[in-house]
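Undergrad: Have a look at this fold, sequence not included:
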């Protein structure tokens, strides 16, 4: 059943929230008095459609519908989630939240994107204080997983848990803040780094580019997958955090920072920083910078995903929840037909100079389907740990049509032969029912101890026999058994 989210307040943050919900199958209803709101949202949605699907190895749910409304009351009608993203003026937020509560479902989550206000400040004078909480995201909202979830003492904790469940389903990481505090958690770190950076530029110690390089070439990469304390723990070696604290704790007394002494925001300082920033990246348009940012974020998070680490673990959890592929033979509705072994969008980093999926990625997609088929018949990691597995002996791929970034491709697999040590698979990659490519794989069961062909265990033999018997009546696929250069 499709659910509905209401976005109150447009701009980059509201548009990012809309994209996150929309591309995860929610209908989205928007209110913003800005006549350019739809155009702003369209640009954000174009960027999200281009990048977000590449974060998962299975296709996201079918996209929801987006609509724009003339009043707050119309936008919140029927919404299970209401996200307020209006400008950071408390009196404006109070006015908007009052309009929201006058018309919305009392059981709906009302989250605020505020980066600074505490939930108790937002709840002041509200009809139902317990319904309101802070859900502070990070830009771009459609890619970044972190959401700071901040309740007050009055917030309904059951509603907070409901909000966290929804955020997890969107591929996001809800971080519940234990106590109310101005600017929550993450922005307080960002503000500290920002203030120190201002001093470094003002005092001529570093340029804006040098400061950015120190982050992205150094601790930024470490922080992306370990955070602050775990990074410092590893710096302590085998002795861990205690050793690190003993070694570097005294440095806290040294005059390394001017964090408590903020430089005056003069025109001269603004000009200095703006000029250096223009020199650093003025040769690129904002659109080019945004595309580069999104490409880099996707690549980084996909790398983390491969190790099931940090933001990648969040993506893996979402992927598992939305994966349409059968988890066991009992889940296959009809063994007599090719079995769905892959459904995914073609990510950005799978395309080549021609703009379509390159040859290596066709092979990867078919290899992933083979691995999934092996798991289906019982050759999973637990089985492999006992000393047996399948090795690929021969592969033949036919490229029939193009697949481009963002295309959703399905891979259906059938068993052409599975007697004894052999496993002969046929994969068909399709887009909207049209064949894009075929892959024929011949594998042998091997002892990992001797590295020689060996007989698989009885349960795998039985599973293969069950599939082979069910698919025995299927005609031989067109192209099976072909070789390079063979005449048609």
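TA: Cool, the structure landed. Small disclaimer: the values here were computed from a predicted structure and weren't measured.

Undergrad: going forward, measure contacts between C-alpha atoms and count neighbours the same way
TA: Noted.

Undergrad: who touches the helix or strand encompassing residue 231?
TA: Residue 231 is located in helix 229-235, with elements delineated by DSSP states H and E. Contact partners of helix 229-235, identified using Cα atoms under 8 Å, 6 or more residues apart in numbering, comprise 222-223, 240-241, 244.

Undergrad: Quick check: next helix or strand after the longest helix anywhere in the chain?
TA: Counting residues, the longest helix found in the chain (DSSP state H) is helix 286-306. Note on helix 286-306: by DSSP H and E, the next helix or strand toward the C-terminus is helix 311-322.

Undergrad: now the helices for the stretch 51-200 of the chain?
TA: Along the stretch 51-200 of the chain, counting by DSSP state H, counting those that start in this stretch, helices occupy 72-76, 90-103, 119-123, 157-169, 186-202.

Undergrad: buried stuff in the fourth one?
TA: Buried positions in helix 157-169, judged by neighbour count with 16 or more other Cα atoms under 10 Å: 159-160, 163-164, 166-169.

Undergrad: between these, which is nearest residue 267?
TA: Nearest to residue 267 among the buried residues of helix 157-169, counting by Cα to Cα, is residue 167 at 41.5 Å.

Undergrad: you'd agree the closest one is up against residue 174?
TA: Yes. Contact criterion Cα atoms under 8 Å: residue 167 and residue 174 qualify, at 6.4 Å.

Undergrad: Tell me where the stretch 251-400 of the chain has helices.
TA: Secondary structure of the stretch 251-400 of the chain (DSSP H, counting those that start in this stretch): helices at 267-281, 286-306, 311-322, 359-376, 381-384.

Undergrad: Next, the buried residues of the second one.
TA: So that's helix 286-306. Within helix 286-306, the residues that count as buried by 16+ other Cα under 10 Å are 294-295, 297-302, 304-305.

Undergrad: cool, the last one as well?
TA: Taking 16+ other Cα under 10 Å as the neighbour-count basis, helix 381-384 is seen to contain no buried residue.

Undergrad: The first one too?
TA: When burial is assessed from 16+ other Cα under 10 Å, helix 267-281 yields the following buried residues: 269, 273, 276.

Undergrad: repeat for stretch 430-446
TA: Within stretch 430-446, the residues that qualify as buried by neighbour count (16+ other Cα under 10 Å) are 430-431, 435-446.

Undergrad: Identify the residues contacting residue 417.
TA: Contacts of residue 417 by Cα under 8 Å, 6+ apart are 423-425, 468.

Undergrad: Just put the buried residues of stretch 430-446 in CSV and tack on distance to residue 100 and secondary structure.
TA: As requested, the buried residues of stretch 430-446 are exported to CSV (distance: Cα to Cα, whole Å; DSSP: H, G, I helix; E, B strand; the rest coil):
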residue, distance to residue 100, secondary structure
430, 45, strand
431, 42, strand
435, 49, strand
436, 48, strand
437, 51, strand
438, 53, strand
439, 54, strand
440, 57, strand
441, 58, strand
442, 61, strand
443, 60, strand
444, 63, strand
445, 62, strand
446, 64, strand
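
Undergrad: any idea which of those residues is closest to residue 61?
TA: Nearest to residue 61, judged by Cα to Cα, of the buried residues of stretch 430-446 is residue 431 at 15.7 Å.

Undergrad: Use this one as the comparison:
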């Protein structure tokens, strides 16, 4: 039986909730008095359809029906989950909750997206106070999994089960507090950032760079305390606090109200850190951290953003310094195998061999002048056929090279033979790759520009004296 969610308030957060539910197979009814609500929701849904399925290696459930309804009563009738995402005005929220509870069934879960109000404030004057709880998400709701749950234990326990089925990470806050947990961190960083700007210490871009090129990457995969546990070395969390705790009293920040680091507090933190991370040695944690950081930054390389854009520009500098001698075998790829290229068998999976052949062909294209500017002008080489033969295995950390031989380069045809070799010079795999030169406008084959064909001819001539590879 299809479940139904009611979304009250279809702005950025409400729209994100609607997308998360709908793409998880729930029917969704949305109430929002904004005349532009339908357009805005459809745009959020389009973004979610493009991105959320990309997180999964399996198909998502069939998408639920999404509809805009004229009243709160229409939205909540028969709803299993009701999510209020109205502006942060308590009086307005009280009126909305009264309307919701007038028309919803008694077992419906009523969550609020509030980033600051406590459940006790939201529940004031409510018909059934325990039915209302905080379910605070993070934008974009359809991608980021964290939801802070605050409220009645029985109600938030039910909510926890629902959110887990949606693929989210519910965090049950132990006690109600203004701004819950995560936003208190964000608020502290935000306040400090405002002072840094006001005092002329840093610009908005410089502050963002400090986060996205530094501690933001560490936090993204290990959080705060596990990061500091590693900083404490083999002596652990208690040693870290002993070493760096006094810094909290130094005038480094405008936020100077810090708790006293009593023996009791240090022991509490250390024991919780042991429970969190004690199953791993410090060296194991370092390797886990390093593998995670490599995977994250390599992902950013694919988007040419943040730390990934920096890595791409560094790669380009390294490649620009190379001056190939075409009287010798062409080394089209020289690299280490990254951790995210390996599979459950512990070796590089076959799709990454294809990646290496593609990278090798791209490198040769740049060598002959069919570079990014050439592609931008409307021409390129497309792979028409490949044949790969596997002879051995590659593992994470292996240093490999691809030696590329031009077998054919006349007119629109380009045939390459690639040999993937390990550090010992042994051939791990080979590929016979056939490419056609094409017009990107017509998507049909055509002859390359004279400067490309001339360069290709000169390279083939320079390679003529070299022994030919075995093609078997």
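TA: Yep, that arrived. Remember, it's a predicted structure, so these values are computed and weren't measured experimentally.

Undergrad: now what about the TM-score between them?
TA: TM-score for the superposed chains, counting by TM-score structural alignment, normalised by the length of structure 2: 0.57, backed by 296 aligned residues with a Cα RMSD of 3.6 Å.

Undergrad: The helices of the stretch 51-200 of structure 1: which one's closest to residue 131 of structure 1?
TA: Among the helices of the stretch 51-200 of structure 1, the nearest to residue 131 of structure 1 by Cα to Cα is helix 157-169 (7.1 Å).

Undergrad: on contacts alone, who are the packing partners of that closest one?
TA: Packing partners of helix 157-169 of structure 1 (3 or more Cα pairs under 8 Å, 6 or more residues apart in numbering; DSSP states H and E): strand 109-112, strand 173-176, helix 311-322.

Undergrad: Out of the ones you listed, indicate the one that is most buried.
TA: Highest mean neighbour count of these: strand 109-112, a mean of 26 (counted as mean count of other Cα atoms under 10 Å).

Undergrad: Pull the residues that contact it.
TA: 80-85, 131-136, 159-160, 162-163.

Undergrad: Off-centre distance for it?
TA: Put simply, strand 109-112 of structure 1 sits 22 Å off its chain's centre (Cα atoms, centre = their mean, to the nearest Å).

Undergrad: In terms of helices and strands, where is residue 223 of structure 1?
TA: Using DSSP H and E, residue 223 of structure 1 sits within helix 220-226.

Undergrad: matching residues in structure 2 for that helix?
TA: Applying TM-score structural alignment, one finds that helix 220-226 of structure 1 aligns to the residue range 216-222 of structure 2.

Undergrad: Tell me the buried residues in the matching stretch?
TA: Under the neighbour-count criterion of 16+ other Cα under 10 Å, stretch 216-222 of structure 2 has 217-218, 222 buried.

Undergrad: circling back: ok, of the contacts of residue 417 of structure 1, which one's closest to residue 65 of structure 1?
TA: Nearest to residue 65 of structure 1 among those, counting by Cα to Cα, is residue 425 at 39.1 Å.

Undergrad: Is the closest one within a helix or a strand, and which one?
TA: Using DSSP H and E, residue 425 of structure 1 sits in strand 422-431.

Undergrad: any idea how far that strand is from the chain center?
TA: Distance of strand 422-431 of structure 1 from its chain centroid, counting by Cα atoms, centre = their mean, is 28 Å.

Undergrad: okay, the angle between it and helix 359-376?
TA: Here strand 422-431 of structure 1 runs at an angle of 120 degrees relative to helix 359-376 (axes from the mean of the first three to the mean of the last three Cα atoms, to 10 degrees).

Undergrad: residues in contact with strand 422-431 of structure 1?
TA: Contacts of strand 422-431 of structure 1 (Cα under 8 Å, 6+ apart): 366, 369-370, 403, 407-418, 435-445, 480.

Undergrad: do stretch 382-392 of structure 2 as well
TA: Residues contacting stretch 382-392 of structure 2 (Cα under 8 Å, 6+ apart): 427-438.

Undergrad: Try it again at 7 Å.
TA: Contacts of stretch 382-392 of structure 2 with the rest of the structure, by Cα atoms under 7 Å, 6 or more residues apart in numbering, involve 428-438.

Undergrad: Quick one: map residue 157 of structure 2 onto structure 1.
TA: That one, residue 157 of structure 2, aligns with residue 161 by TM-score structural alignment.

Undergrad: Next, find the distance separating that match from residue 109 of structure 1.
TA: Per Cα to Cα, to the nearest Å, residue 161 of structure 1 is found 10 Å from residue 109 of structure 1.

Undergrad: ditto for residue 291 of structure 1
TA: Residue 291 of structure 1 is 32 Å from residue 109 of structure 1, by Cα to Cα.

Undergrad: again with residue 424 of structure 1
TA: As judged by Cα to Cα, residue 424 of structure 1 and residue 109 of structure 1 stand 52 Å apart.

Undergrad: The match of helix 220-226 of structure 1 vs structure 1, average distance?
TA: Superposed on structure 1, stretch 216-222 of structure 2 shows a mean distance to its aligned partners of 0.5 Å (mean Cα distance after the TM-score superposition for structure 1).

Undergrad: Show residues contacting that stretch.
TA: Contacting residues not belonging to stretch 216-222 of structure 2 are listed as 227, 292-293 [Cα under 7 Å, 6+ apart].

Undergrad: Stretch 1-11 of structure 1 too?
TA: Contacts for stretch 1-11 of structure 1 (Cα under 7 Å, 6+ apart): 14, 18, 25-32, 37, 40, 75-76, 78-86.

Undergrad: Adding distance to residue 344 of structure 1, write the contacts of helix 229-235 of structure 1 out as JSON lines.
TA: As requested, those are exported to JSON lines (distance: Cα to Cα, whole Å):
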{"residue": "222", "distance to residue 344 of structure 1": "29"}
{"residue": "223", "distance to residue 344 of structure 1": "29"}
{"residue": "240", "distance to residue 344 of structure 1": "41"}
{"residue": "241", "distance to residue 344 of structure 1": "41"}
{"residue": "244", "distance to residue 344 of structure 1": "44"}
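
Undergrad: on average, how far is the helix holding residue 231 of structure 1 from the matching bit in structure 2?
TA: Averaged out, helix 229-235 of structure 1 is 0.6 Å away (mean Cα distance after the TM-score superposition for structure 1).

Undergrad: Provide the aligned range in structure 2 for the next helix-or-strand element following that helix.
TA: Moving toward the C-terminus from helix 229-235 of structure 1, the next helix or strand (DSSP H and E) is helix 240-248. Helix 240-248 of structure 1 lines up with residues 236-244 of structure 2 when matched by TM-score structural alignment.

Undergrad: Go ahead and measure how far the matching stretch is from the middle of the chain.
TA: 31 Å.
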